[in-house]
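Asker: Got a sequence here, can you model it:
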Amino acid sequence: MRYTMRAILSAATLAGIASTSAPAFAADEVNIYSYRQPFLIQPLLDAFTAETGVKTNVVFASKGLGERIAAEGENSPADVLLTVDIGRLDGAKQLGVTQPVNSDVVTENIPSQFRDPEGHWVGLTNRARVIYASRDRVDQDSITYEELSDPKWKGRLCTRSGQHVYTIGLIASMVAHHGAEETEEWLAGVRDNLARKPAGNDRAQVKAIYAGECDISLGNTYYMGKMETNDKEPEQKEWAKSVRILFPNSDDRGSHVNLAGIVLTKHAPNKDNAVKLIEFLTSAKAQEIYAETNFEYPVTPGVAVSERVQSWGELKPDSLSLSDIAENRKTASELVDKVGFDDGPAS
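Answerer: Alright, predicted model coming up:
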């Protein structure tokens, strides 16, 4: 027997999970566990329902959803899991809570480097890990990730925790390109160039540049759009004006990109509708909505980025397979601890 509605809602409350609509088990519905905040995906879900008649139910949490699905086992109400990082996509696969997505539509829409080789996860949008640079204090218009360890940046770099999934993804890409030994040396150099101990989110790094605490920072591209359009907190528009985006390694391999993506759960009670949703989210129509509302890069070929995103400059994405990056995440995490990255610059 599957969980009763009361049990589902009680468990969600205990776990601190917000639900925009209670999960259900009906022929015309699909249940979504999401690391993406509901307001970010609601335009997509509304368009899906309008096109298919299938109702969507969303449970949101900032962490622990993969483990929750594993704990629920065969009784899990989740049909799909929406995630915001290759680590969580691969992590769901490693937890054994996914099944392959067998769809010619998805295969046609999404290039192979943005899909799990065995079909257990599907990428939906890209975000680049870029450099935010002070307009007043940084003159150069190009940069590389390798350059971040150059002593010329000593005391001028801000970033979030080395163990955050976004940072781990970048470090894992460096391991894939250069090997663990060289990446360790590089990471120690980056640590010593930090202006302070890693802290805060990506927006906090831009705020620090605005405040003169550092001159460059690492961040995801879409945060620029979120700051530039933040009417509720207009001070963030001022932070955004103080920086410009530099796309690292544009003259060679390209900039590191990460994925927001989706998995089909192993025991999806509404599997057919779940596959319909995945196919819709890979369509040009849905990718255009992603591009306009979330300031991200579509992964479906031929779908244009928004005008705002275009204004930041041209992205040349690293062609490295995301599955290769996933394989190096453990090594990346170990290197962060080994060099004491989160302790800040060495004395």
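
Asker: CA only for contacts and neighbour counts going forward, please
Answerer: Noted.

Asker: Return the residues in contact with Ser333.
Answerer: Gly162, Gln163, Ile168 (Cα atoms under 8 Å, 6 or more residues apart in numbering).

Asker: switch the cut-off to 10 Å
Answerer: By Cα atoms under 10 Å, 6 or more residues apart in numbering, the residues touching Ser333 are Gly162, Gln163, His164, Val165, Thr167, Ile168, Gly169, Ile171, Ala172.

Asker: wait, doesn't Ala172 sit right on Gln163?
Answerer: No - using Cα atoms under 10 Å, Ala172 is not in contact with Gln163, being 11.4 Å away.

Asker: quick one, which of those two is more surrounded?
Answerer: Using other Cα atoms under 10 Å, the more surrounded residue of Ala172 and Gln163 is Ala172, with 27 against 19.

Asker: tell me which element that one falls in.
Answerer: Secondary structure from DSSP states H and E places Ala172 in helix 165-178.

Asker: By neighbour count, which of the contacts of Ser333 wins?
Answerer: That'd be Ile171 among the contacts of Ser333, by other Cα under 10 Å, with 29 neighbours.

Asker: Nearest spatial neighbour of it, chain-adjacent residues omitted?
Answerer: The shortest distance from Ile171 to any non-neighbouring residue, by Cα to Cα, 6 or more residues apart in numbering, is to Ala332 (5.6 Å).

Asker: Centre of the chain to stretch 164-182, how far?
Answerer: 16 Å (Cα atoms, centre = their mean, to the nearest Å).

Asker: scratch that, stretch 157-166 is what I was asking about
Answerer: For stretch 157-166, the distance to the chain centre is 13 Å (Cα atoms, centre = their mean).

Asker: Just the terminal-to-terminal distance for it.
Answerer: 16 Å (Cα to Cα, to the nearest Å).

Asker: Which neighbouring residues are in contact with Phe114, exactly?
Answerer: 86, 121-126, 258-261, 299-300, 319-323.

Asker: what's the spacing between Ala286 and Ile278?
Answerer: From Ala286 over to Ile278 (counting by Cα to Cα), the distance is 10 Å.

Asker: meant to ask about Gly225, not that
Answerer: 25 Å.

Asker: Neighbour count: those two, which is higher?
Answerer: Remark: of Gly225 and Ile278, Ile278 carries more neighbours, 22 against 18, as counted by other Cα under 10 Å.

Asker: One more, please, to line up against the first structure:
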Amino acid sequence: MQLKLIASAAMAIAASTASVWANAGEEVNIYSYRQAYLLEPLLEAFTEETGIETNVVFARSGLAERLEREGQNSPADLVMTVDISRINELVERGLTQPLQNDVLEQNIPAHLRHPDGKWFALTTRGRMIYASVDRVEEGEISTYEDLADPKWEGRICTRSGKHPYNIALFSSMIAHHGEQEAEQWLAGLKNNLARKPQGGDRDQIKAIAEGVCDVSLGNSYYYGNMLEDENQREAAEAVRIVFPNADDRGTHINISGIALTNSAPNQENAIRLMEFLSQEKAQQIYAEANTEYPANPNVQPSGLVASWGEMHADSLPLQTIADNREAAVKMVDRVDYDN
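Answerer: As a prediction, this is how the structure comes out:
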């Protein structure tokens, strides 16, 4: 196998890692927040097609700080990450460089890339509403705005309001409604919570299955992953997936994305990998690996994802969501959402 995976523990030995990579020949060096199993089939396909080897440092946190420490001596060519706030952090710290590239601009819609090419989406995921099959009628809830309706008092579960996935959704509500109206909505959602925000998106589905609540928020791929896991399938089958705002602006989406670093010692090879990941072959592999939606509109979702029905995605530029992040965080604090 051509792919070299370096565990997050190796973050402490950056100098030796850089030395190993420097002697590797034709290569691309990647810092990744995405887990290795998601990248492996993609990068193996790239190496098979191009002969260019790939080296990956995987970490759960700290990659932006590491890039700052390394500066222009960093061996990293690319950063791969999830969530618009994480990828925008790299931009705000000045760690990525702009890229104008015809292939990427043809394959990735404008609202799924930075206006100056400082990041590009590779996959998307919808922030869905999950509703109890037994206790919520089909069509009874259909929009994010409905979550603040007093009829749902004591019936909604969510993870922390400060989690990046919820912050991105709240940022989109600010973009669509303005801060004052968005804050009133968030206060209404808080009033409808069945319990203090806790756990992850899978835990909200499990809470519905256990009767703790009737409605929750969650990313689409968590639902898909649970359906594919025999130990979690029963809980997933207890909920119905709802595409919020399907009849108007569309469902809020977030991304996994990629950015070219300022240092990029293997820049030409890195751009070849970015192009490859935006094309149909890789987009299909990537989307199937985690039941996500391809960013390339010419690629269809996997069979399981397609079976849920077509997602009408909100076309709000992801950069607008990133720009509203600070306001969303302050809004969560003002309504004291997590308490």
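
Asker: Need the TM-score between these chains.
Answerer: The TM-score (TM-score structural alignment, normalised by the length of the second structure) is 0.93; 329 aligned residues with a Cα RMSD of 1.9 Å.

Asker: before we move on, back to that, are any of the contacts of Phe114 of the first structure buried, and which?
Answerer: Buried subset of the contacts of Phe114 of the first structure (neighbour count, 16 or more other Cα atoms under 10 Å): 86, 121-126, 258-261, 299-300, 320-323.

Asker: and Gly94 of the second structure, how many neighbours?
Answerer: 14.

Asker: Tell me where the second structure has strands.
Answerer: 4-6, 27-32, 53-58, 78-82, 120-132, 156-157, 215-219, 239-242, 253-260, 293-294 (DSSP state E).

Asker: and those as JSON lines, adding distance to Ala270 of the second structure?
Answerer: Output for those, formatted as JSON lines (distance: least, Cα to Cα, whole Å):
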{"stretch": "strand 4-6", "distance to Ala270 of the second structure": "16"}
{"stretch": "strand 27-32", "distance to Ala270 of the second structure": "6"}
{"stretch": "strand 53-58", "distance to Ala270 of the second structure": "10"}
{"stretch": "strand 78-82", "distance to Ala270 of the second structure": "7"}
{"stretch": "strand 120-132", "distance to Ala270 of the second structure": "13"}
{"stretch": "strand 156-157", "distance to Ala270 of the second structure": "42"}
{"stretch": "strand 215-219", "distance to Ala270 of the second structure": "29"}
{"stretch": "strand 239-242", "distance to Ala270 of the second structure": "37"}
{"stretch": "strand 253-260", "distance to Ala270 of the second structure": "7"}
{"stretch": "strand 293-294", "distance to Ala270 of the second structure": "20"}
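
Asker: Out of these, which gets nearest to Glu40 of the second structure?
Answerer: Nearest to Glu40 of the second structure, of all the strands of the second structure, is strand 4-6, at 8.8 Å by Cα to Cα.

Asker: Tell me which residues of the closest one come out buried.
Answerer: Lys4, Ile6.

Asker: before we move on, what about stretch 135-147 of the second structure?
Answerer: Ile141, Ser142, Thr143, Tyr144, Glu145, Asp146, Leu147.

Asker: now do the same end-to-end measure for that stretch.
Answerer: With Cα to Cα as the measure, the first residue of stretch 135-147 of the second structure is 15 Å from its last.

Asker: residues in contact with the equivalent of Ser306 of the first structure over in the second structure?
Answerer: Correspondence of Ser306 of the first structure to the second structure, assessed by TM-score structural alignment: Ser302. By Cα under 10 Å, 6+ apart, the contact list for Ser302 of the second structure reads Gln284, Ile285, Tyr286, Ala287, Glu288, Ala289, Asn290, Thr291, Glu292, Tyr293, Pro294.

Asker: so how many other residues sit close to Ala24 of the second structure?
Answerer: 12.

Asker: taking the contacts of Ser302 of the second structure one by one, which sit in helices?
Answerer: Counting by DSSP state H, the part of the contacts of Ser302 of the second structure found in helices is Gln284, Ile285, Tyr286, Ala287, Glu288, Ala289.

Asker: Now tabulate those residues in JSON lines and tack on distance to Val242 of the second structure and neighbour count.
Answerer: What follows is those, written out as JSON lines (distance: Cα to Cα, whole Å; neighbours: other Cα atoms under 10 Å):
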{"residue": "Gln284", "distance to Val242 of the second structure": "24", "neighbour count": "23"}
{"residue": "Ile285", "distance to Val242 of the second structure": "25", "neighbour count": "18"}
{"residue": "Tyr286", "distance to Val242 of the second structure": "23", "neighbour count": "25"}
{"residue": "Ala287", "distance to Val242 of the second structure": "20", "neighbour count": "24"}
{"residue": "Glu288", "distance to Val242 of the second structure": "21", "neighbour count": "18"}
{"residue": "Ala289", "distance to Val242 of the second structure": "22", "neighbour count": "18"}
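
Asker: Looking at the first structure, name the residue matched to Asp338 of the second structure.
Answerer: Matched to the first structure by TM-score structural alignment, Asp338 of the second structure sits across from Asp342.

Asker: Tell me who's in contact with that match.
Answerer: Counted by Cα under 10 Å, 6+ apart, Asp342 of the first structure has contacts Thr159, Arg160, Ser161, Gly162, Gln163, Arg191, Leu194, Arg196, Lys197, Pro198, Ala199, Val336.

Asker: Of those residues - the most surrounded one?
Answerer: Arg191 (29 neighbours).

Asker: thinking again about what came up before, relative to Thr47 of the second structure, which of the buried residues of stretch 135-147 of the second structure is nearest.
Answerer: Tyr144 (42.6 Å).

Asker: And for stretch 143-153 of the first structure, what's in contact with it?
Answerer: 129-131, 154, 156-157, 170-171, 174, 183, 185-195, 214-218, 246-256.

Asker: Just the buried ones from the residues you listed, in PyMOL syntax?
Answerer: Burial among the contacts of stretch 143-153 of the first structure is assessed by 16+ other Cα under 10 Å; the matching PyMOL selection reads:
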select buried, resi 129+130+131+154+156+157+170+171+174+183+186+187+188+189+190+191+192+193+194+195+214+215+216+217+218+246+247+248+249+250+254+255+256
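
Asker: Inside helices: which ones of the contacts of stretch 143-153 of the first structure?
Answerer: Per DSSP H, the contacts of stretch 143-153 of the first structure map to helices at Leu170, Ile171, Met174, Thr183, Glu185, Trp186, Leu187, Ala188, Gly189, Val190, Arg191, Asp192.

Asker: Hmm, Arg115 and Asp324 of the first structure touching each other?
Answerer: No - Asp324 of the first structure sits out of contact with Arg115 when judged by Cα under 10 Å, with a separation of 11.6 Å.
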